[in-house]
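**Student:** Below: sequence and its predicted model.
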Amino acid sequence: MIQYAWLVPLFPALAFPAIVFITRRLKAFSALVGIGAIAASFVLSLGILWETLTSGVTMEKPVEYALSWLALPGAKEWVLKIEAGVLVDPLTAVMLLVVTLVALLVEIYSVGYMHGDPGFSVFFGYLSLFSASMLGLVLANNFFMMFFFWELVGLCSYLLIGFYFHKPEAARASLKAFVVNRVADFGFMLGFFYLFLLFRTFNFRELAEALPHAPHMGLLALAAILIFAGPIGKSAQFPLHVWLPDAMEGPTPVSALIHAATMVAAGVYLLARAFVLFASVPKVSWFVAYVGGFTALFAATIALVQRDIKRILAYSTMSQLGYMIMAMGVGSMTAGMFHLTTHAIFKALLFLGAGSVIHALHEQDIFRMGGLAKDMKVTTVTFLLGALALAGIPPLAGFWSKDEILLAAYSNGYQGLYILGTVVAFLTAFYMFRLIFVAFFGRRRAGLHGHESPKCMTIPLTILAGLTIAAGFVGAPFVPHGFSSWVYFGEPHHLEPNYFIMAVSTLVALLGIYLAWLIYGREVISPEALAQRWRSIYTVLYNKYYIDEAYLWFFRRIVLGLAEAFHWHDRHVVDGIFDGVGDTVRWSGHRLRYLQTGSLPVYALVFFAAVVVFVLWVATPVIGGIR
């Protein structure tokens, strides 16, 4: 099956033109083409994972095959050689399965959610292209090919976030995501081109073999920092996080796909694929860890006061991505990828559950909801399971993967990050059950009555809920030959279970749930009174620390100010110089044109005068000599 891995992205890639150019008018058939293509990729991914785990393919012994795409020979070696290739190892196999599974369930769910939308067929075409781009990124065997698909993912996010382009908010959000990610991607591009200048290759395996012989570690650190700019943008880490909350303007299935298994996961996957580079420069890894840890805390505090159900989940995604980046930085690729895998499942469940609520109520403000548990039982139960997993309650998936990150931070000497991660666990439990107690178990708001979504939406919710219960056991400490035996760096490892860390993380999560119940369930403590008492803090958090306003000020005052200065310089100085040259030529031409009158007598007179002047000039020295 591994030799056919290149077909995994090809199926949805072919579905895109088929839907857009052939079946666009046939909505049901367009959905069937899109779902059938990603289903074929899912089945093939299952086969690839099974063969990878049973045929001796490991992180040290991957399967790789490639074709030469562009080659420029030099005198002694290749000046430039770019491959189109496939690299399959357990990391690739796990990511292929995660992406295809979530994409398949999202597309099935979209049949009900997008029913009646005039852009129904185009939406499925975009989803197919999005899935193909992410799958191509995962399979790439070199930085150049990965960057090609990386940019395709960015294009698809622009198309899907701005799907309702007639809405100004959606148009602005798509443009914001596109511009912010281009800034980050420019750094990424500089980084891997810099590596090429150092080692003359884009290939991941060749780079891994050459890294120990790097000419200077400072140069390697610079390349690693530049490459890390890509994940800062794609995985919405501070300070390039601002696009992610606004991405909620797209249809909810898009949010589930972007925030669970595709775009935001690409940055974490890049860190895993280039882990050997970051492991070679410990100071850069330290920087990566603290960027992730800070983002986790930063986003969690903002989520505490948000009212929009999708924005709460968006900031939650940003916070959990911070966990994953932190895990990579503290030296545990296994923990980071394990949390990416489980998070993709329960975050897709939460976003699709939020979409079920929005589909029923046409409302996103949780404080305008209430009593949904009575009307939407399947949605309520599945959403509750997703929230418990996100909060880290055992034995659900999030508990195992989140604790693996906390244990890695603690064991590798990052006690400060361990404490920070534990605080984030408390905040996560609080803001998620704030949402639960208000929207699902709170007082029913007048005029709003929910109804359960159709089967095509509830079945994916049920499947994801089942996986949320079971998926974490793949990496549980007592499971032999589990996740840590497949996806690792250096050698397979499994940190010994630390029951103290397990107990503390579970306790703080339960305390967060209990506090949310006191404030929003029992209403023993008034949230309005708390907001009034801590008004300045509440205002800062509600306005997201004014980061967007700071960027807007910088753009208007600095960027546009510099642009205006350059514009003035161009119009008055540069244009003045060239206009002056032109005016001088024009003035000279205007004066010299009198020498060309077209009159023969004038030419004869000029010729005669010239002869006279010449004769006098020649004769003057002679006359002087006579004297």
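**Tutor:** Cool, got the structure.
**Student:** make it CA atoms for all contacts and neighbour counts henceforth
**Tutor:** OK.
**Student:** Would you confirm that residue 284 contacts residue 227?
**Tutor:** No: with contact defined as Cα atoms under 8 Å, residue 284 does not count as touching residue 227 (10.9 Å).
**Student:** Tell me which of those two has more neighbours.
**Tutor:** Using other Cα atoms under 10 Å, the more surrounded residue of residue 284 and residue 227 is residue 227, with 28 against 21.
**Student:** And here is the other one:
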Amino acid sequence: MTDFAYLIPLFPLIAFAVNLFFGHRLGSFSGWISVLTSVASSAIALPAAWVVAQGGQYSHEWLWLTLGNYDLNFGYLLDPLSATLLFVVTVIGTLIQVYSIGYMHGEKYYHRFFAYVSLFMAAMLTLVIANNYVQYFMAWEVMGLCSYLLIGFYFHKDSAANASRKAFLTTRVGDVGLFLGIMTLFVTGGTLSFVDLPNAVETGAPLLWLAAPLIFCGTVGKSAQFPLHVWLPDAMEGPTPVSALIHAATMVAAGVYLVARSFVLFTSFPMVMPWVMGIGTLTAFMAAYIALTATDIKKVLAFSTISQLGYMVTAMGLGGMTAGTFHLMTHAFFKALLFLGAGSVIHGAHEQDIRQLGGLFSKMKHTGATFVIASLAIAGVPPLSGFWSKDEILLEAYQEGHFVVYGVLLLTAFMTAFYMFRLVFMTFFGKARNPEIHAHESPALMTVPLWCLAIGAIFVGIPGSPFMDNWFQTFLTGEHHAAAIDWMVMGSSIAAGVLGIGLAAVLYLAKPQWPVAIANTFRPLYLLSVNQFWIDDIYSVLILNPFQAFGEFLFGFDRLVIDGLVNSSATAMQKMSKIQLWIDRNIVDGLVNLTGRGTVIGGDILKLFQTGSTQFYLLITCVSVLAFLSVELTSGFQELPLLREELYGISSFILDNIFPARWGGHNPFAP
């Protein structure tokens, strides 16, 4: 199957084309086309991943274009890291698409939804198996496009349209840094290939270190790390399966995968790693703290996703690439399950404000049971998957001597358990708060994927546990790592989870009046969480409002000055044109017309003399002669002696031929 790896992203791409052009005619079958092509990709990807798990690395490439003396090859790379992501994306992606058939039933743009999802699957799978940064970046940007389209799927709602625009622009900020990092790596290291990256690092080229923080900018944007995390909560405006697929399980994890893929670059420049660790730790704590007071079921999970991504990034900054990738895999299962469970609640109760919910477990047993399993997994309760992967990160921080980071992550684990079971208790247990909500269980198309993901949330962490001799770590690194249990770390982790769950039970089951009293007592801390550290407000004051004001200034300048000058010039030209039109009509055309009219009049006059009659011409000649004669007689023929001779000859001819009878023989013109 490794020889056919290039087909893995091709099948979803075909589904995208079919649904885009013919989906409106296929009806509900368009969803099954996406599912079937995803299954086809899985049929190649999973055996290929299994082959890689047996040991080995497989790649193939072909020439795409030549950049100077450098040949840029496109191809695929199958190694333990890409095999892990292939397993995650194909399995979870297929289950979410099956779920979507039931969830999106009856939607107006049903086929368009599955076209976008298939395009996303094609891009994500291309990114996973890409063997170079350019191919990776192209797939990365297509995923960003799909995110924009799916967040704004309900584009008729202003909130969805604004959220899609916010997500697109915010992540583009990080993508600019990623692009500059790739270019820096190419210019200084002379390569764009993942395989050749170790050789480029060994050259020790000047400014090569700059590529690492620039590439990390892409991770900050795509994986919603501080300070570019603000787009992910608003992205919940999209359909819930989108939140599960793109904004929890796969796409947002692509930023963590980018660091893992570039790990040799990051570890070669130790001064970069503390920044990675610091941003991840801050993001993990901050997002968990905000989730403590969130009331929208999807917003709670959104901030939880940001926090868990912070865990992964922290692990990368600590040098624990295996721990970060392990948590990426387990988190994909239980967070996809949580989002699909939230979608099932919204589908069955038509409400997503947890303050309006309550007592749903008796009406939605499948949804409730699977949601509790996922919550136990993310809370780090053993032996579920989240316990093993979270403990790997805590152990990494403790063993590396970063005790402050360890303490912050442990506190974050406590908050995670608390806010997740606050969500569980307020949604599925206790009394129904709104009697108008008549919830019902979701159809099998939605509940079967929930149970499949629940099985993954329980068991997918076992390969990385000490009981399996850290098989996952050996698989990723190719080196055997002896299993070791730090009972202090494990005990503190379990205690944090249990205490968080217990406190949530007290506040939201036993003493539901206490949360309001606590919020009033610790008002500043409560407002800090509710207002999300005022980060969006700070951005509005420092960035959005100034740019908006500057834009309005430019608009006014353009309207009053630029357009004013243009309009004034146009008005002046219009008036000048009117003057020119008057001159043209009355003077130029007047002279031309006068000349023509004079010619016509002159012609009419000349017509009177050009009759073609010989007698008329002789008459004219006679009259002319008589006229000359009268002039000569008046002047006494003194001034025109030559003319007199001519007249004499002409008059003699006329008198002799025309008036011979009356001619007396005496010519007055005789000399």
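**Tutor:** All right, it came through fine. Computed from a prediction, not measured in an experiment: that's the story for all the values here.
**Student:** Show where stretch 75-84 of structure 2 falls in structure 1, residue numbers please.
**Tutor:** Under TM-score structural alignment, stretch 75-84 of structure 2 corresponds to residues 85-94 of structure 1.
**Student:** The matching stretch spans what distance, first to last residue?
**Tutor:** 18 Å (Cα to Cα, to the nearest Å).
**Student:** Other residues contacting it?
**Tutor:** Residues outside stretch 85-94 of structure 1 that contact it (Cα atoms under 8 Å, 6 or more residues apart in numbering) are 2, 5-6, 45, 48-49, 52-53, 57-59, 61-67, 138-142, 145, 341, 486-487.
**Student:** just the helices in the stretch 201-350 of structure 1 please.
**Tutor:** Here the stretch 201-350 of structure 1 has its helices, by DSSP state H, counting those that start in this stretch, at 204-210, 217-234, 243-246, 252-260, 263-273, 275-279, 282-303, 309-329, 333-361.
**Student:** Pipe those helices into TSV and attach distance to residue 401 of structure 1 per row.
**Tutor:** Formatted as TSV, the helices of the stretch 201-350 of structure 1 follow (distance: least, Cα to Cα, whole Å):
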stretch	distance to residue 401 of structure 1
helix 204-210	27
helix 217-234	20
helix 243-246	23
helix 252-260	15
helix 263-273	15
helix 275-279	19
helix 282-303	15
helix 309-329	10
helix 333-361	5
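**Student:** Which one of these lies nearest to residue 178 of structure 1?
**Tutor:** helix 243-246 (8.4 Å; Cα to Cα).
**Student:** now the closest one: which residue numbers in structure 2?
**Tutor:** Mapped onto structure 2 using TM-score structural alignment, helix 243-246 of structure 1 covers residues 231-234.
**Student:** Please apply the same query to stretch 113-128 of structure 1.
**Tutor:** Counting by TM-score structural alignment, stretch 113-128 of structure 1 pairs with residues 103-118 of structure 2.
**Student:** Identify each buried residue in the matching stretch, please.
**Tutor:** Buried residues in stretch 103-118 of structure 2, defined by neighbour count with 16 or more other Cα atoms under 10 Å: 103-104, 109-118.
**Student:** just stretch 391-405 of structure 1 next, same as before
**Tutor:** For stretch 391-405 of structure 1, by 16+ other Cα under 10 Å, it's 391-405.
**Student:** Centroid-nearest residue for structure 1?
**Tutor:** A centroid search over structure 1 (Cα atoms, centre = their mean) returns residue 234, at 2.3 Å, as the residue closest to the centre.
**Student:** Structure 2: which residue goes with that one?
**Tutor:** Per TM-score structural alignment, residue 234 of structure 1 is aligned with residue 222.
**Student:** Residue 256 of structure 2 versus that match, what's the distance?
**Tutor:** Separation of residue 222 of structure 2 from residue 256 of structure 2 (Cα to Cα): 9 Å.
**Student:** Same question for residue 95 of structure 2.
**Tutor:** 22 Å.
**Student:** Show me which of those two is the more surrounded one.
**Tutor:** residue 256 (28 against 23).
**Student:** Which position in structure 1 pairs with the more buried one?
**Tutor:** Using TM-score structural alignment, residue 256 of structure 2 sits opposite residue 268 in structure 1.
**Student:** For its match, give me its contacts.
**Tutor:** 231, 235, 321, 324-325, 336-337, 340.
**Student:** mind running it again at 10 Å?
**Tutor:** Residue 268 of structure 1 makes contacts with 228, 230-232, 234-235, 274, 321-322, 324-325, 327-328, 333, 336-337, 340, as judged by Cα atoms under 10 Å, 6 or more residues apart in numbering.
**Student:** Same check on residue 373 of structure 1?
**Tutor:** Per Cα under 10 Å, 6+ apart, neighbours of residue 373 of structure 1: 379-381, 436-437, 439-442, 450.
**Student:** again with residue 395 of structure 1
**Tutor:** Residue 395 of structure 1 makes contacts with 388-389, 468-470, 472-473, 476, as judged by Cα under 10 Å, 6+ apart.
**Student:** thinking residue 424 of structure 2 is in contact with residue 371, fair?
**Tutor:** Yes: with contacts counted by Cα atoms under 10 Å, residue 424 of structure 2 reaches residue 371, the gap being 7.7 Å.
**Student:** Name the residue in these two with the higher neighbour count.
**Tutor:** Shown here are residue 424 of structure 2 and residue 371; by other Cα under 10 Å, residue 371 has more neighbours (28 against 24).
**Student:** Leaving out the residues flanking it, which one is nearest to residue 9 of structure 2?
**Tutor:** Leaving out its chain neighbours, the residue that sits closest to residue 9 of structure 2 by Cα to Cα, 6 or more residues apart in numbering is residue 122, at 4.4 Å.
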